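*Asks:* Mind looking at a prediction? Sequence and model below.
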Amino acid sequence: MIDQNANQMDASTWSLHKPQVTGANGLVAAQHYEAAEVGAQILSEGGNAMDAAVAAALVLSVVEPWLSGIGGGGFLLHAAADGAVDALDFNLVSPQALDPANYPLAGGTDGDWFDWPAVEGNRNLIGGSSICTPGAVAGLAAALERFGTLSWEEVLAPAIEIAERGMTVDWFADLAFAVDRPNLLQNAAATALFLDPATQQAHPQTAASKRLPMPKKAAILRRLAQAGARDFYEGETAQLILDDLSAAGSCLSAKDFRDYKVTWLKPSQDTYRDREICVIPGLSGGPSLLRAMRALSEHDIRALPDAERAAAYAQACRGAYEYRLKHLGHAAASEDCTSHLSVIDKAGNMVSLTNTLLSRFGSKVVLPQSQIVMNNGMMWFDPRPGQPNSIAPGVKPLANMTPVIALRNGRPEIALGAAGGRQIFPAVLQILSYLIDAGDTPEAALHRPRIDASTATILVDRKAAPDVATAISEHYAVQLTDNTVYPVQFAIPSLVQADSKSALAAAASHPMSPWAAAAGAAK
């Protein structure tokens, strides 16, 4: 069955296109143009891929604070130019004092990313009880220490400067504030920071935008630059955070912060055609992506018409999701609340980094002394007891983030990832296939219409050929929809790709995201 009318909009007068950026000196693709530009400047000044990635990620925590930040966690992959790949898990950890009985089921569903029974008072979604120990600061610092060339203070400097100056508030930021206004109003610090017009200042270049300075966030970042990243977990910064968390009703303790450690891992790898696909092992979207790609490899994708190819994508994703739901977790509806960036430097080193607060604005808790937006990591746990991913103390949850690095002839060729919750790995699967099977450029791959096969009803971009929906409808229910700015229907990817035949590389970002961009180093 095909739903022809769902989410229909008149896009007849629009033609959206975002060209790729090419260069030989390094490239950054990110969900915000200022983060991409900062990363590219780091590369221009002699920094490497990890220097640029960490600096860009820290800038993202300021310029799009509802998607990612130092109050969240994530994963990254680093590929050295010689093909050695390392994985870093800096995901969130539940409080050690957590009692699962404090999350009683209320019946119905939670209405967020997961189709689990609702918890009384949405305690796993909103407020202090939804917050887990954040890993972003520890993860970014550890990655920089192992693979970077710049100091922690140097990579923090751009984020501090932008926090003092203020993030740009345009129509897209206003949309984000409006979408979550009812929830933000439940937290006084969030209301003061994001919803009070008096906090905004005139933009020096345009009357269409404002600036939103974050002096307390700038101060906390400056303290971290001076005292080091561990101050976030066991110093003055930690105490400020813990005081505010306690006031917000969180059971996170000094021990939770003091005990937090990142985990370096050997990536999971599998061969697809003539590439080695490297992902985060364990509790990420990586294993599901590899499972789907193994199923896809059974088809001669290059010989299939577009419609049959799309049906093969749907079947591969649905098979992987059925395994995921049975053995790992139980994903359903989603929204975009994650940030991804991809980097290549002129030596050929690559980073694929995904960081998240989970829901948009995470827990909707802004810490008043630091203006940090805190995650709602408890949302990633199944509130039903006795499940593979049930709520439990002191553990990491199942995550959807799927950063990828693909090797060709033993060298890093593609760094790719996306934001978008359960939409991430289906999008990554298709884009990898477009690049590898169809020989697309990054620009072409990101402009192709995609499907989303993360639920039983397959979403099909209305711009796809009509026979795509017809072919998929032979196996699954289908809903035609538009690839819109909001709601996000097909994830928000960004990628870089090396050219094996020249020194040039290419980078591209999601065409439908107003802020996403790629930027190249000048030298």
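*Replies:* Perfect, I can see it now.

*Asks:* Going by C-alpha atoms from here, please, whenever you check contacts or count neighbours.
*Replies:* Noted.

*Asks:* any idea where the strands of the stretch 251-400 of the chain begin and end?
*Replies:* For the stretch 251-400 of the chain, the strands defined by DSSP state E, counting those that start in this stretch cover 263-265, 268-272, 275-279, 338-345, 350-356.

*Asks:* CSV for those strands, including mean neighbour count and distance to Arg211?
*Replies:* As requested, the strands of the stretch 251-400 of the chain are exported to CSV (neighbours: other C-alpha atoms under 10 Å; distance: least, C-alpha to C-alpha, whole Å):
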stretch, mean neighbour count, distance to Arg211
strand 263-265, 15, 37
strand 268-272, 18, 43
strand 275-279, 24, 38
strand 338-345, 35, 21
strand 350-356, 32, 23
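
*Asks:* Pipe those into TSV and attach distance to Gly26 per row.
*Replies:* Shown next, in TSV, are the strands of the stretch 251-400 of the chain (distance: least, C-alpha to C-alpha, whole Å):
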stretch	distance to Gly26
strand 263-265	25
strand 268-272	25
strand 275-279	21
strand 338-345	4
strand 350-356	10
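
*Asks:* try this one next to it:
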Amino acid sequence: MTILRHFRFLPISAVLLAGACVPPPGASVAPPNQAPVASAAEGVPVDGRGLVSAADARAAEAGVQMLRLGGSATDAAIATMLALTVVEPQSSGIGGGGFLVLGDAAGTVETIDGRETAPKAATSQWFYVDGKPLVWPDSVIGGRSVGVPGNLRLAAMAHNEKGRIAWRTLFQPAIKLARDGFEITPRLRSMLSAANRTGAFDPAAQALFYDTAGEPLPVGTVVRNPTLAATLESIAARGADSFYTGDNAVLLASKVGTAPRNPSPLTTADLAAYKAVKRDAVCGQYREYRVCGMGPPSSGGTTVFTILKQLERFDIKALGPANPVAWHLIAESQRLAYADREQYLADSDFVPVPLAGLMDPAYIAARSALISDSATMATAMPGKPAGAKLAFARPAPQEEHGTTHFVTVDRWGNAASYTSTIEGPFGSGLMVGGYYLNNELTDFNIVPDKDGKPTANRVEGGKRPRSSMAPTLIYGPDGTLRLAVGAAGGTTIPAQVAKAIIGVLDWDLSAREAIALPVIYAPGNAVSVEKGTSLEAMIPALQALGHTQVSARAPSFKANAIERVRVGGKWVWRGAADPRSEGAAVAP
């Protein structure tokens, strides 16, 4: 087994001593080199020390360092999240939130909701100026889009119950990366080059990632972020509460309240009041497998399961991935699942989400009956599940290209599937303490009603915006974990995750092969397929089946997984990372 050795773990005493001499800000150019990747293709024994798959090899290595120290899957997931704050600043980090699905070897599944919340002062017209709603792009940059970050409260709750090593130890790899430096990768460079230059909105971010001419630093440039290192050192020493109170809370609230664009009354009281919440896992039976995911305010668990369950009566296995009919059926199932998602899913602490009705096999069977293998529905309308008390209007889904997903397993058979996000690339564009603040509040409906009817996902003070994140665990007939999977990519996430699950369970592909399958995305009457893949060649066949609005789109997908498989008579963990990304599976 090849092991990452680029980032070695320092003894705690050495790290703390080194932290006393923080190098000055600046960047030096190093020759571009590819991040080292562990060769986990053959798998690692399930009774070994575990495995991590993440969107960046350096972050995966941070998680692996915890596994080497005897840490749990939860410890590894937290360390990975913290390291991603440093090396993947455009996508996730402590300035955002996430959802964590945890499973043990006995099949017990728990979930923690670390989704951001709107400030107490937020109203349904939060994104209105002079009585008119902002257009979505204008709502992203600045203070108005920032929700109270949830990742650190989530991490603290998970560590308190499932952690095996010291809290401060989890921070050391991320602190080292921030203090000593990390190389700009091609993906980060391309994000920095984005036309709206969100990443350069804040002067502190401009100084970190751009040259004096305003151009992004070249691939291979070593960036040091001593401000973030100091922030992480403080939280490591003082606990998660220090993020939500004291100096950091004052700085964060001030940054949001004095933002040059869209300043917002987010207060220190909003930060102090934030709580992560334990939620019931959303679980259902697909063929012989138990599929478990995240419930509201995420729409991921219900949408992924519904896509799968509506296909259960079709012989997807016999059709195979080369048959356009299989992809037609997947698209039709998505259309129905997304219609219900947009109609009913929101923060269940604020609106009555008919969760049991949406997951009811009889209801899903009735929805499945609307799907034909030889024709296309004219319009996919939401259904009427039991418990649906209000007829909410449906907003158009928004896509984003931020977010990250990572999975970990440990020597005891525990698994963590964690999706973390700051929403769009570089979130709100605001940086405080060396990290970017999210723009998650743009996941609410900017216009709170439609045709005189309120939308379930309208803005309200203290509410969590609906999410598409879908961290998922799947257990086999024998009760053991078969697959841990999740993805990034806004409203495409349920489509990506469902496709990967179908690839593994129905088409007998490895998790790596299933993630690499092209993506079809059908949240309404229009269907998009991944450009440059076999699906693009199937467009005429999809049109012949009745899909009149089919287009090809450039790939911007990113998924990670770990599967349990039998290789050479032995059970092993085998990691998978999306070939479209810079991800890697790393073993101790």
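*Replies:* Sure, I can see it. These figures come from a predicted structure and were not determined experimentally.

*Asks:* What's the TM-score once they're superposed?
*Replies:* The TM-score (TM-score structural alignment, normalised by the length of the first structure) is 0.87; 483 aligned residues with a C-alpha RMSD of 2.5 Å.

*Asks:* still on that earlier bit, looking at the strands of the stretch 251-400 of the first structure, which is closest to Arg291 of the first structure?
*Replies:* strand 268-272 (9.3 Å; C-alpha to C-alpha).

*Asks:* Read off where that closest one ends up in the second structure.
*Replies:* Mapping strand 268-272 of the first structure onto the second structure (TM-score structural alignment) gives residues 282-286.

*Asks:* By how much does that stretch deviate from the first structure on average?
*Replies:* By mean C-alpha distance after the TM-score superposition for the first structure, the fitted stretch 282-286 of the second structure averages 0.5 Å away from its aligned residues in the first structure.

*Asks:* With respect to Gly319 of the first structure, which of the strands of the stretch 251-400 of the first structure lies nearest?
*Replies:* Of all the strands of the stretch 251-400 of the first structure, strand 268-272 comes closest under C-alpha to C-alpha, at 17.3 Å.

*Asks:* Can you give the contact residues for that closest one?
*Replies:* The set of residues external to strand 268-272 of the first structure that reach it, using C-alpha atoms under 8 Å, 6 or more residues apart in numbering, is 276-281, 286-287, 290, 293-294, 297.

*Asks:* repeat that for 6 Å
*Replies:* By C-alpha atoms under 6 Å, 6 or more residues apart in numbering, the residues outside strand 268-272 of the first structure that reach it are 276-279, 281.

*Asks:* go on, stretch 364-374 of the first structure?
*Replies:* With C-alpha under 6 Å, 6+ apart, stretch 364-374 of the first structure has contacts from 71, 127, 184, 187, 189-190, 216-217, 220, 244, 362-363.

*Asks:* Would you tell me what the next helix or strand after the lengthiest strand in the second structure is?
*Replies:* Ordering each strand of the second structure by length in residues (DSSP state E) puts strand 558-567 first. Next along the chain after strand 558-567 of the second structure, taking DSSP states H and E as the criterion, comes strand 570-577.

*Asks:* A strand includes His78 of the first structure, no?
*Replies:* Yes: His78 of the first structure forms part of a strand when assessed by DSSP: H, G, I helix; E, B strand; the rest coil.

*Asks:* So it is in contact with Gly348, correct?
*Replies:* No: under the criterion of C-alpha atoms under 6 Å, His78 of the first structure is not in contact with Gly348, lying 11.1 Å apart.

*Asks:* Please consider this matter closed, and thank you.
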